[in-house]
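Visitor: with the input below, show me the fold.
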Amino acid sequence: MATGWAGDGAVQDQIDATIKDGIQRVRDQLPRGPSLKRCEECDAKIPEARRKALPGVRLCVPCQEEHDKEQGVSSGYNRRGSKDSQLR
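Guide: Predicted coordinates for the structure are as follows:
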């Protein structure tokens, strides 16, 4: 199959790099250090069970949910819409 200028395995290399970048982005967002006893946003008490379950937690559940909504979903590059995939 002719692939133009792309070398063998280039598509798989791109997929692997995208996955690796996504994993690193999520790992960078994980909390670190000791958990807070009070939410840094609203000053509500963070339950001990949450602090034990998620070391480094800084937000209460409602504030964390709001934070997650604001972050949104980052899908990265959409391969299905690429010109290459439409030509196959």
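
Visitor: going by C-alpha atoms from here, please, whenever you check contacts or count neighbours.
Guide: OK.

Visitor: name the next helix or strand downstream of the lengthiest helix in the chain, please.
Guide: Criterion DSSP state H: the longest helix present in the chain is helix 10-29. Downstream of helix 10-29, the first helix or strand assigned by DSSP states H and E is helix 48-53.

Visitor: let's see this one next to it:
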Amino acid sequence: MVCPFDRAQALEQRQRDQAIAAQLASARPSGPSRTHCEDCENAIPAARQALGGMTRCVPCQSIFERGGQR
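Guide: As a prediction, this is how the structure comes out:
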């Protein structure tokens, strides 16, 4: 008989693996980055710009990914 905790752990691991795979499969931004955030107009750090396709500073991108909730 399989322990319910083992089944729950296996399900959680499977869901985590699917979420990671979905995130890795999503398209990454490409092209030139902006020098200033499109939301707050603060400067985007050079290290972030080097990633390519960045349009928001880290705080604004975090808010955007959460669905605009503060």
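
Visitor: nearest residue to the middle of the first structure?
Guide: Closest residue to the average C-alpha location of the first structure: residue 26 at 3.6 Å, with CA atoms, centre = their mean.

Visitor: from the chain's centroid, how far away is the longest helix of the first structure?
Guide: Relative to its parent chain, helix 10-29 of the first structure has a centroid offset of 10 Å by CA atoms, centre = their mean, to the nearest Å.

Visitor: what's the answer for stretch 47-60 of the second structure, then?
Guide: Per CA atoms, centre = their mean, the centroid offset for stretch 47-60 of the second structure relative to its chain is 12 Å.

Visitor: and what of stretch 34-53 of the second structure?
Guide: Worked out by CA atoms, centre = their mean, stretch 34-53 of the second structure lies 16 Å from the chain centre.

Visitor: got it, and stretch 16-23 of the second structure?
Guide: Relative to the chain's own centre, stretch 16-23 of the second structure is displaced by 12 Å; criterion: CA atoms, centre = their mean.

Visitor: likewise stretch 21-37 of the second structure?
Guide: Taking mean C-alpha positions (CA atoms, centre = their mean), stretch 21-37 of the second structure and its chain are 9 Å apart.

Visitor: for that stretch, which outside residues touch it?
Guide: Applying CA atoms under 8 Å, 6 or more residues apart in numbering, the external contacts of stretch 21-37 of the second structure come out as 42-45, 49-57, 60.
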